[in-house]
Structures are given as C-alpha cells and as structure tokens.
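Participant: Whatever this is, show me its structure:
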Amino acid sequence: MVADFSRVLAGPLATMTLADLGARVIKVERPGAGDDTRSWGPPWSDTGATYFESANRNKESVALDLTDPEDLALAKKLALKADVLVENFKPGGLAKLGLGYEDLRDENPGLIYASISGFGSAGGRNLAGYDFLVQAVGGLMSITGPADGSPYKAGVALVDVLCAKDTTIGVLSALEARRRNNGRGSHLEINLLSSLQGALVNQGQAYLGAGKVPSRMGNDHPSIVPYQLLQCSDGPLAVTIGNDGQFARMAGALGVPDLAKDERFATNSARVAHREILVPLLEEALSGDTAQHWEDVLTDAGLPAGKVGGIDDGVALAEDLGLEPTVDVQDASGQTVGRQFRHPVTWNPPLESPTTAPPQLGEHTESVIEWLKGTS
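Facilitator: Below is the predicted model of the structure:
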C-alpha cells in the first residue's frame, strides 16, 4: 500500500504510476480544498480540473486535517501500515508533525519513504521548488527557444514529469532492495534540480566533458544536420537524418542527389560545419510542394520525417498505429466518466491494471478510516 502525502504533479504522477502497476494508493488531502491542482482550471472536464485528473487516477482520497490531533493520529496509522510513503512537503515539514522517516521507521522498519523537493534537504531546503523555476535556474531554458529570442520553458512541466519517473524508479528499486535485505526499508530523496540535470544528457556532457556551455538553437540540433524543422511550401516539416546514408537517400528523394556528393555535406561533421549553406538548399528543394507531400515521399524512402501536429494529431497517429494510447476510466458504479493516456508500457501477457477515475475529494474517507480503525 502507498500512502500518498504529495500534491501538484511530481509526487502524484509517481504514485499514479505505482497505482497503474497495481499498488493500492491512498491519497491524503486537506479537507475542503484538497490537492492544489483541484482548482487549477480551466480546462475542466465533467468531473473536475483536467490538471488534477492527469495525475490521480486509480487512487482513493481521504480528507485529513493534519493540524487536528485525531486526524493526525489516523494519518500516522496510515503511514505505519504503508509499504511506501511519498511526500513533497518542504524538507522537514512532515517531521514537524511526527510523520518524518525517523518518526516512523522503528515501528515500520520496512517503509520506503520517498521525499521529493525542489532543491534537496541541504542548502536548498528552504527554497520553494516549482517546475518553471527549476527549468530557469537549472539551465533548461537556456537551451530552449530561438537563438535570437527569449529563453523558453518546455510546453509541459517536464521537470516534474522527469522527477516523477525518477521517484517511481527509486521506489521500485528500493522495494527490491528491501526484499533482498531482510525487509529493511529506506529513505529516498529526489529533487527537481537533480532530475533535470540527470536528463540533460548530451547537452550537459558538452559542458562537463568539453567545457562547452550549450546555447539556444531553436529547433536545430547541436551535433546533427539536418535534424530540425525545414520549411515546405505550406509550412514546416520535421526531418531527423541520423547518418550519412540517410542523407544521401534524402538528397535523392528531394531531387538534389549531388548534395550528398558535395564534400561540404558528405559527412555529418561537414554538414554541421556548413549548416548555414545546406539548410537553404534543402528548403529550396522542399519549397516546390507541401509538407504532407514531402512527408509521404521521405517516409516511402524509409526516412524519418513528419508534419508538425497537435496533441489531437498525435493521438490519432497512435490510434492508427495500433498503440491504443488511451484508457477509459470508471467511477465507483462502473460507469465510464472519462478517457486518459494509459501507462506507456505494454505487457505481454497483459498486466491486470485498475482503471478507476480520479477520486472526488474525500470520496474514500469513511471507508479508509473504518479500515484503519479495524486494523491493529
């Protein structure tokens, strides 16, 4: 069982993933208000804020006032029954209530206690952690956006999502370590800044390994050309050419095969060095027809290319490819009340997974309290 003392996105998304994998997740919320994201709208579905719903399916909601001694005692009993506890209070926040890891581990030695923060529990313990802020100070914005424009954030709260995945990986690893270590639990610390830095991959290593601080390049790639948007007669086409053979096929498909024989463009390193010359030549060839036409031509040639679409187009594509990208979620009566993106892993044989709708605030308070009071 997972006791979910988190709110907003990183923690709730991690616990929803655990719920998708079959865990029982009990979400502790403030009476009358609940998770902050319950009020983060528009947009709204028929059942609530779509932001909240994106990270809270397959959970039970119990409303407990942690400033009330009786409710706090119930919260502690829940924590002591848990296999996993996930929280994203400011570092030390739950400890002030007697719900810190040190307060629980003697009575629940197998507990996996996952603490999520913005900047860790040392020098950054008093800093508020929000995705947008971490994207800014952690360097992600410095490599996102047009070269001659303002820094941009990613289109979703990407750092929260990365942190949620890191938390899930950490919890699953800790559960396996507990199995191997005579049932001993552990305290995990995950922070947004570290999750961002762990995801900078080639851009981060350019600095660490070569002393080069990357900068914004719009949709261009620092190490591969063409790996970007190219303009056609009616709009942009995403082209991702990863090797010299693909480039030669692309040049042939566009009707400009000599480009692949030009020493300035024959190798990737040469294309990177001469991108300012090459890109206009490619766009000149592409200007003769539409993005859809060239997507078809390049795809038929076995090359990775596609029009820029919306989220609706992405869902339609996944459906056309047989990926079954969504699941229907049901309320307590079994009635379908919405559709959500499914967990992205496909199991064979299939994993038996719940598909219950995100809970209403306090929907399970009575049943959870009855369960807690009926346990020793």
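
Participant: only C-alpha atoms for contact and neighbour calcs from this point on.
Facilitator: Will do.

Participant: show me the contacts for the nearest residue to residue 160 once chain neighbours are set aside.
Facilitator: Excluding the flanking residues, the one nearest residue 160 by Cα to Cα, 6 or more residues apart in numbering is residue 10, at 4.6 Å. Residue 10 is in contact with 116, 160, 161, 162, 163, 164, counting by Cα atoms under 8 Å, 6 or more residues apart in numbering.

Participant: Who are the packing partners of the strand or helix carrying the second one?
Facilitator: I take that to be residue 160. Element membership for residue 160, per DSSP states H and E: helix 158-180. Contact here means 3 or more Cα pairs under 8 Å, 6 or more residues apart in numbering; DSSP states H and E; on that basis helix 158-180 packs against helix 10-20, strand 112-117, helix 131-137, strand 186-191, helix 192-198.

Participant: neighbours around residue 351, how many?
Facilitator: 12 (other Cα atoms under 10 Å).

Participant: check contacts around it.
Facilitator: Here residue 351 is in contact with residue 21 (criterion: Cα under 8 Å, 6+ apart).

Participant: can you tell me how far the residue nearest to residue 160 sits from residue 280?
Facilitator: Distance, residue 10 to residue 280, by Cα to Cα, to the nearest Å: 42 Å.

Participant: Helix, strand, or coil at the closest residue to residue 194 other than its chain neighbours?
Facilitator: Distances taken as Cα to Cα, 6+ apart put residue 119 closest to residue 194, at 7.7 Å, once the chain neighbours are dropped. At residue 119 the chain is in coil, as set by DSSP: H, G, I helix; E, B strand; the rest coil.

Participant: ok, now how distant is residue 119 from residue 126?
Facilitator: Taking Cα to Cα, one finds residue 119 at 9 Å from residue 126.

Participant: which of the two has more neighbours?
Facilitator: Applying other Cα under 10 Å to residue 119 and residue 126 shows that residue 119 carries more neighbours, namely 22 against 15.

Participant: does the more buried one really touch residue 131, like I thought?
Facilitator: No - at 11.0 Å, residue 119 does not count as touching residue 131 under the criterion of Cα atoms under 8 Å.

Participant: And this one, please, so the two structures can be compared:
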Amino acid sequence: MKPLAGIRVLDMSRVVSGPFCSMLLGDLGAEVIKIEEPEHGDDSRSFGPPFSGGESAYFLSINRNKSSCAINLRKAEGVDIVRRLAKQSDVLLDNFRPGTMERLGLDHSKLRAANPSLITCSITGFGQKGKDALRPGYDLIIQGESGIMDITGDPNGPPTKIGTSIADLLTGQFASQGITAALLERTRTGKGRHIDVSMLDCMASLLTFNAGIYFTTGRSPERRGNTHATITPYETFKASDGWLNIGVANDKFWRLFCEVIERPDLAADPRYAKAADRVRSRGELVPVVADIVSTRPRGHWIDRLRTAGVPYGDIRSVGETCEAEQLTSRGMVIEMPHPTAGTVKNINSPLRFDDQGNDQHTPPPLLGQHTAAVLHELLGISGDRLHALISLGVVRCREAEIPHG
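Facilitator: Now for the predicted structure:
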C-alpha cells in the first residue's frame, strides 16, 4: 500500500504548478479528482504541438494517476457539486488568483466550516497578500523576478531562464510537501490547515548561498555561466570532441585531478593549494585546465576521472537522458496505455519505498472521462440527473460512463 492511500485530493488547479503537485500526491497513492472546465479542460491540453491522439505531450507529462471530472464553475449547480465533493475530500488544491475562490463561495474558511479536517492549498504567483498579489504569475516572469535569471547564463550574454519550467515545478514540489506535512499534523489535531504557496517565494528560496553572499557583502552575485562562485575548477570544459562537466569540489579531489591531467606541479603550486586559493586564482588556473582538457576526447577524460574518483559528468541531450541505462534500470521511465494516445511514456516519481515493487500507474485522463463515476459514486447522482446536468451545461460526461436510471 502506498503512503497516501485513502487520501482524496480535489484538484481545481490547471497548467503546471498545481497539476504537478497533485501528480506527485497521486504517485504516492492519493486519489486525485481533477476538476476541469467542461468545454476545453485544463489549459495545457492545448499546449502544442506535439499532440498524440488529440492530447498534448505537455498535458500527458503531468497528469497521470488522476480522474477527470468536468464541472462548470460558472453555474451555481457546478459550484454546489464542488462544495459537496470538498465535504468528502481530505485536500483541496487550487491555483486561481487571490479572491477567486472567495467569489465562488469556495474559500477555505467556508469549506472547513463544513469539513473541519479539510486541508486547502492555494498556489499563486506572488502570494495572497502584498502589492503584487493580483499579478498573473507565469514561470518566465517568476524566474526573472526571483533573481534566478540574473545569475543564469553567460557572463557576457543576457539573463537566461532555466531550460525547464523550474518555477512551476518547484512550486508544485513545495505545495506537495506542505500538504503532506499538514496531513501528518492532522493525525494529531484532527484539523485541517490552509497553505499559501507563492511561486516567487519558492524560487527565491533557491538563492541560498547567493543570497548569503549578498547579505554578507552587500553586493549581488553576478552571472558566472557554468562556473561556481566559491569552487574552482567546477564547470564545463570542452574536450576535443565535445563538452563535459568536471567538479573539483575539495582539496582531495584537486590532488586527484592533477594526477588525472598529469600535472603534479599544479598540485604542488601554493597558488592553488587550497579551495579558496583556487577561487582567487581562477583567472590563471581555469585557462590552463581548459587547454589540457581540449587535447583529448571526452571518453579519455571520463575514463580517467571515473577511475580516479573525481566528480565528472557527460552533457546529455533530453533524448539521451530518457534512454540512459541508469534511469531506465531504476524504473524511471514508465509506460501507460492511453485510450487515444496509445502508449504514453512519463518520467516516474524519484521516490522509492522499500516495500514497493513495480508501480502501476493510470494514464492521464480524457476530459470528463470520470465525471459520471465520481458524481455517482461519491454524491449518489443518478444517470437521469446527470443527463439533466449535461443539458444544462453544468457537467460534461463521456456517454458510455453514465449509469442507467
């Protein structure tokens, strides 16, 4: 049994941060009911190309292990259905702008009045309060305002965003952590919590030692490309046939690295003896190392670095990573049969529990695929009533799933 088995999550979020959070909870065994707008569903269903069987690769990547329940929140009957579902849920997740849930009559204080054990979590770009609270928060915007873009990229180039939706994904991770902590607390108190998660807060938390440098010196760190502010050599080097990363993270590795490159004189040079010395002498040392590395192919250096135990890494494409034996052998690439997209592959959850074998996952749902089942099983809504709700534009169901009567 998975850790969150028996926990029901009502997921009113869309696009990336919230859906990634609820997918993480679903991977841990929670029952996730995804509430979607009936006509088009989650915005990310249209993010493409590419598409597979009418579903975007974007949507398919972050919505496994969920049921889709298509409910129109512009209708009072739709809002009432969500309110009734929340009464039977453990967690409610949203990523609307501040004030939206209150306008719908679904704010956390009202929901918890009916279900005191309910945990509610709201993801926003800038938080529930403050002068920026009502601004739309998108990944690119947050990467820029968090200071992350200013320290990312070539020192002589423009600020650069990280190559994945890091602000969205990190926020989803923090939200899932907050929810699991609230679930643990609930076992002691019996009461739910409201969790306010800001994308800006989450990204700013990544500044760690960069913020520490500013707080200590009063100066903002500058872009260093692939170099490290306080470790040298710890960066990307070009071999004769491509690129690799070398991480000489301490004095022990420095001595070993000098053996690898057959330069014992560098190990004996007092200018480079200690980590702080190497940082101060970066301008002299790095070009010497770069010249040496450039004379041989990657395979040569990788073999020698591996044998010596010096941290190193090839620089792989996304495709090479998805096919890497180290990942596939650990079950990090999973396959799921999808009703229209055929076999869907995802990157699996990185969490491993000692009593779990091969995980079984359900594929990302079609829009409204489970509306009938969820409303019938949890709320006792009959087939006839479902047909009436469909005709009123309150819900969307897949006809084959609607019960008789």
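
Participant: Once they're superposed, tell me the TM-score.
Facilitator: Here the TM-score for the pair of chains, by TM-score structural alignment, normalised by the length of the first structure, is 0.95; 373 aligned residues with a Cα RMSD of 1.8 Å.

Participant: residues touching the corresponding residue of the first structure for residue 125 of the second structure, list them.
Facilitator: Here residue 125 of the second structure is matched to residue 118 in the first structure, going by TM-score structural alignment. Shown in contact with residue 118 of the first structure (Cα under 8 Å, 6+ apart): 124, 127, 128, 129, 130, 134, 191, 192, 193.

Participant: go with 10 Å
Facilitator: Counting by Cα atoms under 10 Å, 6 or more residues apart in numbering, residue 118 of the first structure makes contact with 88-91, 124-131, 133-134, 160, 163, 190-195.

Participant: Nearest residue to it in space, please, no chain neighbours.
Facilitator: Nearest non-adjacent residue to residue 118 of the first structure, counting by Cα to Cα, 6+ apart: residue 129, 3.7 Å away.

Participant: re earlier: out of the helices and strands packed on helix 158-180 of the first structure, which gets nearest to residue 289 of the first structure?
Facilitator: Closest to residue 289 of the first structure of those is helix 131-137 (Cα to Cα; 38.0 Å).

Participant: Which neighbours do residue 119 and residue 131 of the first structure have in common?
Facilitator: Joint contacts of residue 119 of the first structure and residue 131 (Cα under 10 Å, 6+ apart) are 192, 193.

Participant: residue in the first structure matching residue 226 of the second structure?
Facilitator: Per TM-score structural alignment, residue 226 of the second structure is aligned with residue 219.

Participant: Specify the local secondary structure of that match.
Facilitator: Residue 219 of the first structure is classified as coil under three-state DSSP.

Participant: Pull the contacting residues for it.
Facilitator: With Cα under 10 Å, 6+ apart, residue 219 of the first structure has these contacts: 144, 145, 146, 147, 227, 228, 229, 230, 238.

Participant: let's go with 7 Å and repeat that
Facilitator: Residues counted as contacts of residue 219 of the first structure (Cα atoms under 7 Å, 6 or more residues apart in numbering) are 228, 229.

Participant: Pull the number of nearby residues for the counterpart of residue 169 of the first structure in the second structure.
Facilitator: Applying TM-score structural alignment, one finds that residue 169 of the first structure aligns to residue 177 in the second structure. Counted by other Cα under 10 Å, the residues lying close to residue 177 of the second structure total 15.

Participant: related to what we said a few turns ago, who's in contact with the residue nearest to residue 118 of the first structure?
Facilitator: Per Cα under 7 Å, 6+ apart, neighbours of residue 129 of the first structure: 117, 118, 119.

Participant: Would you mind finding the match for it in the second structure?
Facilitator: By TM-score structural alignment, residue 129 of the first structure lines up with residue 137.

Participant: How about residue 103 of the first structure?
Facilitator: So residue 103 of the first structure corresponds to residue 110, using TM-score structural alignment.

Participant: Where in the first structure does stretch 70-89 of the second structure align, residue-wise?
Facilitator: Using TM-score structural alignment, stretch 70-89 of the second structure lines up with residues 63-82 of the first structure.

Participant: and that stretch, which residues are buried?
Facilitator: By neighbour count with 16 or more other Cα atoms under 10 Å, stretch 63-82 of the first structure contains the buried residues 63-66, 72, 74-82.

Participant: same check, this time on stretch 306-319 of the second structure
Facilitator: The neighbour-count criterion (16+ other Cα under 10 Å) identifies 310, 311, 312, 313 as the buried residues of stretch 306-319 of the second structure.

Participant: Which residue comes closest to the third one once chain neighbours are left out?
Facilitator: Okay, so that is residue 312 of the second structure. residue 246 (4.5 Å).

Participant: Tell me the counterpart of the one you found in the first structure.
Facilitator: Residue 246 of the second structure maps onto residue 239 in the first structure, by TM-score structural alignment.

Participant: ok, now residue 294 of the second structure?
Facilitator: Aligned partner of residue 294 of the second structure by TM-score structural alignment: residue 287.

Participant: Run through the residues that contact its match.
Facilitator: 231, 232, 233.

Participant: make it 6 Å
Facilitator: Contacts for residue 287 of the first structure (Cα atoms under 6 Å, 6 or more residues apart in numbering) come out as 232, 233.

Participant: which residues in the stretch 201-350 of the second structure form helices?
Facilitator: According to DSSP state H, counting those that start in this stretch, the stretch 201-350 of the second structure carries its helices in the segments 208-217, 251-260, 264-268, 275-280, 282-293, 298-308, 318-322, 325-328.

Participant: Make a markdown table out of those helices and add distance to residue 58 of the second structure.
Facilitator: As requested, the helices of the stretch 201-350 of the second structure are exported to a markdown table (distance: least, Cα to Cα, whole Å):
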| stretch | distance to residue 58 of the second structure |
| --- | --- |
| helix 208-217 | 30 |
| helix 251-260 | 41 |
| helix 264-268 | 49 |
| helix 275-280 | 41 |
| helix 282-293 | 39 |
| helix 298-308 | 33 |
| helix 318-322 | 15 |
| helix 325-328 | 21 |
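
Participant: So the nearest residue to residue 65 of the second structure once chain neighbours are set aside versus residue 164 of the second structure, what's the distance?
Facilitator: Excluding the flanking residues, the one nearest residue 65 of the second structure by Cα to Cα, 6+ apart is residue 362, at 4.8 Å. Going from residue 362 of the second structure to residue 164 of the second structure by Cα to Cα gives 25 Å.

Participant: which of these two has more neighbours?
Facilitator: residue 362 (16 against 10).

Participant: Show me what the more buried one lines up with in the first structure.
Facilitator: By TM-score structural alignment, residue 362 of the second structure lines up with residue 356.

Participant: For its match, list the residues it contacts.
Facilitator: 57, 58, 329, 330, 331.
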